[in-house]
Structures are given as C-alpha cells and as structure tokens.
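>>> Sequence and predicted structure, then a few things I'm wondering about:
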Amino acid sequence: MQPIVRDRALADGLRVGQAAVDEGLLKATKSDVPFINEAARELTRTAGRRLRPLLVLLAARFGDPGAPGVVPTAVVVELTHLATHYHDGVRDQAAVRRGAPRPDTNWDDTVAVLIGDFLFARASHILADLGTQAVRLQAEAFRRQVTGQILETAGPRDGRDPVEHHLEVLVSRTGSLTAVSGRLGALVSGADPSAVDALARYGERLGVASHLADEVATPTGRRPTLPVLLLAERVGAGEPAGPANRTDRADLAERADLADRADLADRADLADRELYELLTGPADRPGYAEAVARLHTHPVLDRAREETARQADAARAALSTLPDRPARAALESLCEAVVRRAGAVPPAGPGAPTAPSSSG
C-alpha cells in the first residue's frame, strides 16, 4: 500500500528511504548458515505492502528524516512483522495466507518458528543501537501483540460481545506494531513530543483499519473475522442480534403483509444460519465456495466496511494537530486507500477464503 505523494521532494525521499530499508533487510537476514539465509531472505523478497517501514519514514518527516536512526528503525519494525508472519503461519495452519503461499510451506513448523525467532533476534540486535527508550517501546509493543494473540486464542469472556472482543484483539495484535512504527519514526527523528503521540495514535487506528479491510476482502478463514462475527450475531450464534439485525427485520416487515412477516423472517434467518454453518465448517465441504460468494454480497459486509471507515476516520483525526506538510497529506491518503480497499469486492472461488495475517 503506497500513499499518494504529490510533492516531488517527499516522493524522492521516500524512494531513497525504502531502498535503504530493503538493503538493510537483506543485510539483517544474512547468515553464515545457508539454510537460514535462504529461509529468511525468501520472506523478505515476497513481503507485501511494507506498511510499517513506510510509517516510520513518513513519521520521520516531522523531525529530521535523515537522522541516523530512521532507516534502522524501519528495518526493526519490518523484521518484527516478518517474524510474526512466520509464527502466525504456524498457528493458522493454512496453506495460503492473503493469496500468497504460507511462509513455512517448504519447511516444517519447528523450522518456521526458529526462523521467526532468528528474525526477532536480528531485530533486537539492531534495536540495541537505538537506545534504551526505543528498546522499551518496542518491547511494550511486542507485549501488546502477544497479549492480543492470547486474547484471540482464549476467545471472549462470558457475556462479552464477540465483535468488541475482536476489535480489542486487533488493536493489540495489529495496531500495536503500526502504532510503534509511527511513534519510533517520529522519536528517532527528533520530532516534537506531541507529534510523536499523534503519530502513534494514527498508526494504531490505521493498523486496525488496514486489517479490517483485509477481512472484508477475505472474510473467512481459521481465525475469526469481523464479517463472520457479524453474521453470527445476526443469526444469534452466541450473542443477541445487534441493532442492524433489528433494522433488517423492520425492512422485511415493511415489505410483507402482517400475516407473512413471521414466515419471511424465519426464511431469512434460516438462509443466514445455513450460510454461517457453511462458512464455519470445513473448507472442502460442498457448497463452501458458493457460501463465500454469498458472503461477499451479504449486508454484514457493509457493516464491516462501515467499521473499517470508522477506524480510518479515527486515524485521520489523529493527524489534525500535526503541521500541514506533504507527509501529513501522504498519511491521510493512506486512510483513503484503506477505505477504498475495503470497498472493493474481489471475485470468490475455491481456495480463495484464507485468514489475514496478524499484522496486515
């Protein structure tokens, strides 16, 4: 995901910075052990949007973007993201994640976990040169990330709204690393403390919005996703139906005679329940691919898109105290890009439904 950059100097600076980050990643994953070299570098070559390093580079524009700690910080946050990508692939046990082969497809789970550990170790080595404050902030972000993974595994407590629980998990699992990317990028560049805090808030909400956009695009998988949780709420699978379900029933009532209301509602509930049972069953079950296609046009997708937009709006609002610079406009354009991505409905087919990674 790239921002819209209309300022030539900023565009040139970002290109130089991203090239330096790529070079730093190659250097950081170099090992005397050929197998480690191959495994670690494979993931750096096939990585996706590099959102976190981008946030570091843009946040540094509110201080000195040429400060010596900026590029190493961007390398650290990306190595951390890649390490969690390895570990999450093992936890998910999915053959495909976000349309790309799972990172440990060619190695068993033990090796995949160890490669993730290797990347964590390399990140810690670089981080040590950035000072104790940077180490402390990164450690806190990692604590939050692990806490989110534990919360996700444990599931919501009795009486807790599963949708609220899911959003809390995303704040910890995904928002923590994007938040620290904004915070550290501003901090190592010498930005004003108020800018440091604003960019951390921005990063957290953008991370959640970006993950939700992926869940809208790929709404099913081994992990809970917001669209499936909203469908569960709608059919009463665990929690009472929310306001949107009551609105849908009201719409049905307006279109039906009084005598037919119960019948229409029952048929709608039955269709939704069958859809939910298909989506939460085995992916090789007959009718699964068709169920995924139905979910892509279901009203719960609109509710998920609304939540994505709400998180993106909160990210944009966090930038309101920052000076009006090209970097701020670029950060705002990332919010717009996330909302656009959530609005796109990709074609569904066999093998398409996979779970998004923990850090987007």
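Done, it's in. What you see is a predicted model, and the numbers here were worked out from it, not measured in a lab. Numbering: from 1, shown residues only.
>>> Every contact and neighbour count from this point should use C-alpha atoms.
Noted.
>>> which other helices and strands contact the helix or strand in which Arg305 is found?
If you go by DSSP states H and E, Arg305 is part of helix 299-318. Using 3 or more Cα pairs under 8 Å, 6 or more residues apart in numbering; DSSP states H and E as the contact test, the elements touching helix 299-318 are helix 193-217, helix 226-235, helix 326-343.
>>> Can you tell me which of those is most buried?
The highest mean neighbour count among these belongs to helix 193-217 (a mean of 26), with neighbours defined as mean count of other Cα atoms under 10 Å.
>>> Return the angle between stretch directions for that one and helix 326-343.
20 degrees (axes from the mean of the first three to the mean of the last three Cα atoms, to 10 degrees).
>>> and the comparison structure, right after this:
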Amino acid sequence: MDKLTATTLELYNFICEKLPPTPSRFHYVFNLRDLSRVYEGLLLSTPDKFKSAEQFLRLWHNEVLRVFHDRLINQDDKQLVINRLSELVEQRFPSCAAHALRMPILFGDYNLEGEVRLYEDVGDFSSIKLVFEEILALYNTKKKAMNLVFFEDALEHLTRIHRTIRLQQGNSLLVGVGGSGKQSLSRLAAYTAGCVPFEITLTRGYDEIAFRDDLKKLYGMLGADNKKVMFLFTDAHVADEGFLELVNNMLTSGMVPALYDEGEKDTLINSVRPEVEKRGMLGTKESCWSYYVQKCRNNLHVVLAMSPVGETLRTRCRNFPGMVRCWPCRHTTSSAP
C-alpha cells in the first residue's frame, strides 16, 4: 500500500502542476479531498472480489480515473493523465500492468433488490449492458417508463453517476447540452443505487419561499425518514439565481440557513436526541443539531445538470464555488432518448 500511496500522490501532484485552472478550465480545482475520494472508492472493495494484487491495482486505476479523469473536458488533457498513469503503473507494478490498464474499465455494485451489493469489476460493455437492461425493465414497471439506448458512452456515464451516488456525500455536476440524457441517466443511477429521487416542480409564481418549502420536504426525507435521496437540480429549475445560493449552502455546510424557525428546529432536535445519547454523546441542543445536519448531509446526493452553452455556467461556478469544489465534476456529452 505504501507504493500505491506514493504513486497516487505523484499522479495527484502531476495533475495539479500540468492542469491548473484557466478561464476555459475553471473547474480544474484539485485538492486533498480528491485523494480521500480515491481511497473511499478503494474501501468499497471486499476480499472475495479482489483476491490478487493485479485485481486491486485495476480497482485503483478505476478510482483515480473517476476522481481525476472524469473532470477533464478535452481529449488532450485526458490523454495526458492516461499516459502518465500508464507510465507510473508500468514502472512500479510491471507484473500487474497489463491487467490493471486493460480497457474498458467498468466497476460497480448493480445487484437488484434484496441481494448483497458487492463492488466489482463488471467486465466489458456487453456485460454491463445486460445488467442495466434488466434494471431498466424493472424501473419501467415501477416508475414512469424511460426509453433508453445503452450505447457505450451512455453506459460509461451511467456507471460513473452510480458510483458517485453510492459514496457517502457523493455529488455530481453533469455538464452537457439539453437532451443529452443527463436527467434520465441520473434517475436510473439513483434507482440502481437505492436512492429516492427528489425534484422540484416549477409553477407560476414559484419563488424562494416555495423553494424553501420544498427543501423542508427534502430534509424531512433525509433526517426524519432517514432516506438516501438524490436531489436532481437542473438549469430549468433556476427560476431565481438565489436558488443556487441555497444549493451552494447545502453543499458546503450541509444545511440551508434559516430553513427552520426555532420551534421547528427544537422539534427536530428533540427527535434525534435519543439517537445522539445512544451513541454516547451529550444530548445538548448544539450536539443534537449538529448530528441532525450531519445525518441529512450523509443521506443527500446532489446532482446538478447544467448546460455548457454560453457564460452562464462559468459565472455560476464563480459565484457559487461549492458547485465545483464540493464534488468531482462529471461532464456528460452523450445522448439518451
């Protein structure tokens, strides 16, 4: 593990040096949180699925691609990272390199309801396509039916979104033109991950007060109901730029400021006090509230689906830095009817 850790750090330093943020790559913001995300992915492994060094190294390859490579927006940048990653693996793990670097690289835990979920290498596109066709068929019997075409690009994006949602506090920024399948893939990924989807519905006169009311419902699902929820928020939902300020707060602090009045807050505090005390913590007002916020944050997965057209996205990311800094960005350019 020491050699693997040193390799991870060397790749991280290389990316930070060679791919700094620029006006056209404003989201190329890498920090130590990204390193922790790599190891969080590695911790999804189990001994029965990763029995050899080459299998574990292949898992590491997947995790560093998901954390760093998925954020990149052009082929030159992507190839730069892939070349350096390949060099490091071939230099330091020559006996495992061929297996670890083989493409495609598709990991996940896609078992259906009631089955044990085990993170594993799912093989090639034909294998994962069969899995998602079965999941989609089940989805269509329970939800509003979707007609998805699982070509390779869509399958790659689907596995990436699913991985992020399966991680605690995992959030995604999906960037692609309208009609590219961002929302459909997100809904299916959430269903596969066992997450409840949550979206707002704009009506005439929908304002920040209405948005806050909807967010109360969301936080009720996260805290009181203890449900894992995917909050899907798109360009079309930004009826007021102030909405993004609230979403930014959700990402950076875990809670929307002044979402509850004192009476509502006291009710929530009292509802979690038995849980807090059961864990051996003091049942003070402050500790109970912190526990409630953390509980909500751990259950929440925010998926932003935005268009890259024009300067709007860049301006929003500059004004609301949590949109970039609180997650690995996912750039989706695929199409899914």
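Happy to help now that I have it. Predicted model only: the values in this text are computed from it and were never measured.
>>> What TM-score do the two superposed chains give?
The pair, once superposed, lands on a TM-score of 0.35 when counted by TM-score structural alignment, normalised by the length of structure 2; 190 aligned residues with a Cα RMSD of 6.3 Å.
>>> sorry, back to before: which residues touch the helix holding Arg305 of structure 1?
Here helix 299-318 of structure 1 makes contact (Cα atoms under 8 Å, 6 or more residues apart in numbering) with 198-199, 201-206, 208-210, 212-213, 216, 226-227, 230-231, 295, 331-332, 335-336, 338-339, 342-343.
>>> Kindly recompute the last result at 7 Å.
For helix 299-318 of structure 1, the external contacting residues (Cα atoms under 7 Å, 6 or more residues apart in numbering) are 198, 201-202, 205-206, 208-209, 212-213, 216, 226-227, 230-231, 332, 335, 339, 342-343.
>>> for structure 2, what spans make up the strands?
Assignment of strands within structure 2 using DSSP state E yields the ranges 107-108, 120-121, 172-175, 196-198, 229-234, 300-306, 329-331.
>>> quick one: buried residues of the helix holding Arg305 of structure 1?
Applying a neighbour-count criterion of 16 or more other Cα atoms under 10 Å, one finds 300-305, 307-309, 311-316, 318 buried in helix 299-318 of structure 1.
>>> Tell me what angle it forms with helix 226-235.
Using the same axes, to 10 degrees, helix 299-318 of structure 1 lies at 130 degrees relative to helix 226-235.
>>> show me the residues around Leu185 of structure 2 that make contact.
Applying Cα under 7 Å, 6+ apart to Leu185 of structure 2 gives the contacts Leu158.
>>> Distance check, it against Thr5 of structure 2.
The span separating Leu185 of structure 2 from Thr5 of structure 2 equals 33 Å under the rule Cα to Cα, to the nearest Å.
>>> now swap in Pro197 of structure 2 and tell me
In this structure, Pro197 of structure 2 and Thr5 of structure 2 are 36 Å apart, going by Cα to Cα.
>>> And the two? Which one has more around it.
Comparing Pro197 of structure 2 with Thr5 by neighbour count (other Cα atoms under 10 Å), the higher total belongs to Pro197, at 18 against 12.
>>> Nearest residue to that one in space, please, no chain neighbours.
Ranked by Cα to Cα, 6 or more residues apart in numbering and with sequence neighbours excluded, the top spatial neighbour of Pro197 of structure 2 is Met230, at 4.9 Å.
>>> what's the burial count for the one you found?
Summarising burial for Met230 of structure 2: neighbours were counted as other Cα under 10 Å, giving 27.
>>> Could you report the neighbour count for Val229 of structure 2?
Residues within reach of Val229 of structure 2, counting by other Cα under 10 Å, total 24.
>>> cool, and Val90 of structure 1?
Neighbours of Val90 of structure 1 using other Cα under 10 Å come to 21.
>>> so it sits right up against Leu114, yeah?
No. Between Val90 of structure 1 and Leu114 no contact is recorded; they are 11.0 Å apart, counting by Cα atoms under 7 Å.
>>> returning to that earlier point: kindly reformat the strands of structure 2 as TSV and extend each row with distance to Ala154 of structure 2.
As requested, these are arranged in TSV below (distance: least, Cα to Cα, whole Å):
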stretch	distance to Ala154 of structure 2
strand 107-108	15
strand 120-121	18
strand 172-175	13
strand 196-198	20
strand 229-234	18
strand 300-306	15
strand 329-331	12
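>>> which one of the ones you listed lies closest to Phe211 of structure 2?
In this view, these are compared for proximity to Phe211 of structure 2 by Cα to Cα, and strand 229-234 is the closest at 11.7 Å.
>>> same for that closest one, what does it pack against?
Under the contact definition 3 or more Cα pairs under 7 Å, 6 or more residues apart in numbering; DSSP states H and E, strand 229-234 of structure 2 sits against strand 196-198, strand 300-306.
>>> and among the ones you listed, the most buried is which?
Mean neighbours per residue, mean count of other Cα under 10 Å, is largest over those for strand 300-306, with a mean of 25.
>>> who does that strand touch, helix- and strand-wise?
Counting contacts by 3+ Cα pairs under 7 Å, 6+ apart, strand 300-306 of structure 2 packs against strand 172-175, strand 229-234.
>>> of all these, which lies closest to Ser287 of structure 2?
Between Ser287 of structure 2 and those, the shortest separation by Cα to Cα is 23.7 Å, and it involves strand 229-234.
>>> Show me the strands in the stretch 151-300 of structure 1, by range?
Here the stretch 151-300 of structure 1 has no strands by DSSP state E, counting those that start in this stretch.
>>> for it, what spans make up the helices?
In the stretch 151-300 of structure 1, the segments counted as helices under DSSP state H, counting those that start in this stretch are 162-170, 176-188, 193-217, 226-235, 243-255, 261-279, 288-295, 299-318.
>>> Out of these, which is closest to Val71 of structure 1?
With respect to Val71 of structure 1, and counting by Cα to Cα, the nearest of the helices of the stretch 151-300 of structure 1 is helix 176-188 at 8.9 Å.
>>> re the thing from before, distance to Leu177 of structure 1 added to the helices and strands packed on helix 299-318 of structure 1, as JSON lines?
Listed next are these as JSON lines, based on distance: least, Cα to Cα, whole Å:
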{"stretch": "helix 193-217", "distance to Leu177 of structure 1": "8"}
{"stretch": "helix 226-235", "distance to Leu177 of structure 1": "20"}
{"stretch": "helix 326-343", "distance to Leu177 of structure 1": "16"}
